[in-house]
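A.B. asks: missing the sequence, but the structure's below:
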């Protein structure tokens, strides 16, 4: 492997300060509840709301601020996401009456969590697409209470109208104007106005991420996510400008985002780098995208397609694109990724918005052990069993011996006492 453009090493942030700051915020929300939320809303966003829950009147006002085309676009994207979520739900089925031996009957039920919070970030951009990606799978899974939250637009008392409409189209049961670590704490422990939930999903800044980490256990989470990333595998048969556009689409998320090109063609790599520089001269978000690309962008020259696959599987990127003449051959050799985009026609941004798959995906190599948010995120597979008297008498001596071998005599007795029935 040859490095044509090397990324800067990510420095460990001041974890101690972050941990302590978020811990104090969580404790303040636990003790002071809504008072703390109002304080942080004012401190961070200039929001003076007394009531945190968004009213139906506010939602209707948001609809009135959007064009008919904008509303239709959100509904079309939602329909694709919902259709795929429903198809996924149909693959997750209960198991009944499995019998490992006569008289023993085992099974499992598929049970949705009772409640969840879908955290939709604000920050640099109104990420209303995330509202669709989180709320729709939760509703499709059958979650009874789906709450959503997002910080208000800076200096106002209102959530971005597109985000609010997206939340409503997706089917949120409750919407709250609150964000940051304080929102995670509120939905984990509950306040006067916000009842606690069973699970919190969605991306956020490092304070949100740290709050999810600290509240995990009190509440379920999807995963702990870091800066966004894309890796493009290219054999040189594609279009340099297309690859450059995909790398910058990811880079513009924030200065810590990462775009990586892995190719077997050095000439193609240099053309892509030139195309990146050219597009940066035209891109309205170039200030962020250029900083991200210059700092964390990476271009690697692989000796073979086999080495490309090895690099991709070792990196386990959030988004993995295959820009090759025979993309399916490469796809068959890949197993660590958040979401896979096969062929030049399949832009990663399509998955971000409207093709139907989810864009809330694992980063920082977490794709080695988990996939992204999907309908199954909100489902529990819970086992059950029953057995006949004859099966109980046959199994009890085995269980008693195994328990005695571990020194758990109470366990052994619980098996033996049944033999006497």
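C.D. replies: Yes, it's here. Predicted model only: the values in this text are computed from it and were never measured.
A.B. asks: please make it C-alpha for all contacts and neighbour counts, starting now.
C.D. replies: OK.
A.B. asks: ranges for the strands of the stretch 151-300 of the chain?
C.D. replies: Taking DSSP state E, counting those that start in this stretch, the strands of the stretch 151-300 of the chain run over residues 174-177, 199-201, 220-221, 229-234, 258-263, 298-301.
A.B. asks: with distance to residue 10 and mean neighbour count added, can I get those strands in TSV?
C.D. replies: Shown next, in TSV, are those (distance: least, Cα to Cα, whole Å; neighbours: other Cα atoms under 10 Å):
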stretch	distance to residue 10	mean neighbour count
strand 174-177	33	22
strand 199-201	25	25
strand 220-221	25	20
strand 229-234	13	26
strand 258-263	11	26
strand 298-301	13	22
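A.B. asks: take the one below as the second:
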């Protein structure tokens, strides 16, 4: 049973969260079916229709990649290398935390667990309005740290042009194949394979509503990282927070798109009102106002609660993708909160650091999915598999007798007989369903 939280709302959302559009769903289904049927011909057709891009080969050659790298300013390359070192370092710490184990549960009975990399993964790096180079770090570097042999990276052209910085990021991250290809056609090609693009085992990376729906429909045919919706930010602030910083940070995520929720929960009505005023003053001058303004207008919320316990409880109900804690003791959130994609603690930290430079993965769950899953990490590219070995005949005979009884309770006679034959062989016991002993090997 849940108890209603005491709060006052200074700003409520005017719009409702975007749902799955029937138009998007049907369009994606048609493209996937067509790519599955016609392969490369369909991929070329849709790329030309949606991106004005249909080269003879979508895959960039080594020479083409080298020319792009040479064309990018040295500072850009240096910055990309720095960020990728941060991502690689944290992913390696994650990988090192996953140990293969083997235990002997009975004499001669060994059970084990191994973490085995998938063979091939696809990295979808969004383009469209913005060249999201950081997504290349998150989806390619992390896969390579996990030990994935073949990482295939796709990104769309931007207004018919090659997104140079994104291609550089893909190459430096270690992509084995780079395709200048985006949209549903790219996701379908990665999942199903075509004459020129070999299929992968898992696709990771964010994208627009069409890309997200394509991953949803292809899940099962191929593995995916998670189902993602519009970017979300939730800020928890007490009276010690700087309202200007609060406003700037709310807008930093609102600019992702017109349906990106930006929520403030504060214990101070004065801070909340001042933050709203700052947002309204900042919005007109933002170069990304066309995205941030409708996001704030339709999906911005501001709530005032009596204390931080109430703030943490209310925030947990949102289960937001990004939760920024601007309080005097931000680490309290580590103990009090459970539902979030990622926490950003204190004024010295911001969600934008996580998006761009700090090293944790920015591919995170949205739409309350943090209630049951975390974000992309090295473990997504590993299969945790088990093995079993029984070398002691006494143990096998004992397990065989037990298996026979347990399986017959469930009416699985075939299972029971697998146990019976081992009990007969190793314990010199009669088989209950024959009138002869289990024969010795010739």
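C.D. replies: Sure thing, it's come through. What you see is a predicted model; the values in this text were computed from it and never measured.
A.B. asks: need the TM-score between these chains.
C.D. replies: Remark: TM-score between the superposed chains equals 0.97 [TM-score structural alignment, normalised by the length of structure 1]; 418 aligned residues with a Cα RMSD of 1.2 Å.
A.B. asks: hmm, back to that, what would the strands of the stretch 151-300 of structure 1 look like in JSON lines with distance to residue 60 of structure 1?
C.D. replies: As requested, the strands of the stretch 151-300 of structure 1 are exported to JSON lines (distance: least, Cα to Cα, whole Å):
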{"stretch": "strand 174-177", "distance to residue 60 of structure 1": "13"}
{"stretch": "strand 199-201", "distance to residue 60 of structure 1": "26"}
{"stretch": "strand 220-221", "distance to residue 60 of structure 1": "31"}
{"stretch": "strand 229-234", "distance to residue 60 of structure 1": "36"}
{"stretch": "strand 258-263", "distance to residue 60 of structure 1": "38"}
{"stretch": "strand 298-301", "distance to residue 60 of structure 1": "45"}
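A.B. asks: and the aligned partner of residue 244 of structure 2 in structure 1, how many neighbours?
C.D. replies: Matched across to structure 1, residue 244 of structure 2 falls on residue 241, judged by TM-score structural alignment. Taking other Cα atoms under 10 Å as the neighbour definition, residue 241 of structure 1 ends up with a count of 17.
A.B. asks: for residue 241 of structure 1, what are its contacts?
C.D. replies: Contacts of residue 241 of structure 1 were listed using Cα atoms under 8 Å, 6 or more residues apart in numbering, and they are 272, 275, 276.
A.B. asks: how about 10 Å then?
C.D. replies: By Cα atoms under 10 Å, 6 or more residues apart in numbering, residue 241 of structure 1 lies in contact with 247, 271, 272, 273, 274, 275, 276, 278, 279.
A.B. asks: for residue 274 of structure 2, same thing?
C.D. replies: 242, 243, 244, 246, 247, 280.
A.B. asks: quick one: the last one and residue 300 touch, right?
C.D. replies: So that's residue 280 of structure 2. No: checked against Cα atoms under 10 Å, the pair residue 280 of structure 2 and residue 300 is beyond contact range at 11.7 Å.
A.B. asks: rewinding a little: got a winner among the contacts of residue 241 of structure 1 for most neighbours?
C.D. replies: Taking other Cα under 10 Å as the neighbour criterion, residue 247 ranks highest of the contacts of residue 241 of structure 1 with 28 neighbours.
A.B. asks: let me see the ranges of the helices in the stretch 201-350 of structure 1.
C.D. replies: 206-215, 240-251, 266-280, 286-296, 305-315, 327-331, 348-353 (DSSP state H, counting those that start in this stretch).
A.B. asks: as TSV, those helices with distance to residue 124 of structure 1 would be great.
C.D. replies: Listed next are the helices of the stretch 201-350 of structure 1 as TSV, based on distance: least, Cα to Cα, whole Å:
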stretch	distance to residue 124 of structure 1
helix 206-215	14
helix 240-251	13
helix 266-280	18
helix 286-296	10
helix 305-315	27
helix 327-331	34
helix 348-353	17
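A.B. asks: and of those, who's closest to residue 78 of structure 1?
C.D. replies: Each of the helices of the stretch 201-350 of structure 1 was checked against residue 78 of structure 1 via Cα to Cα, and the shortest separation belongs to helix 348-353, namely 9.1 Å.
A.B. asks: what is the end-to-end distance of stretch 196-212 of structure 1?
C.D. replies: Across stretch 196-212 of structure 1, the terminal residues are separated by 14 Å (Cα to Cα, to the nearest Å).
A.B. asks: just stretch 330-346 of structure 2 next, same as before
C.D. replies: Across its full length, stretch 330-346 of structure 2 reaches 6 Å end to end, with Cα to Cα as the criterion.
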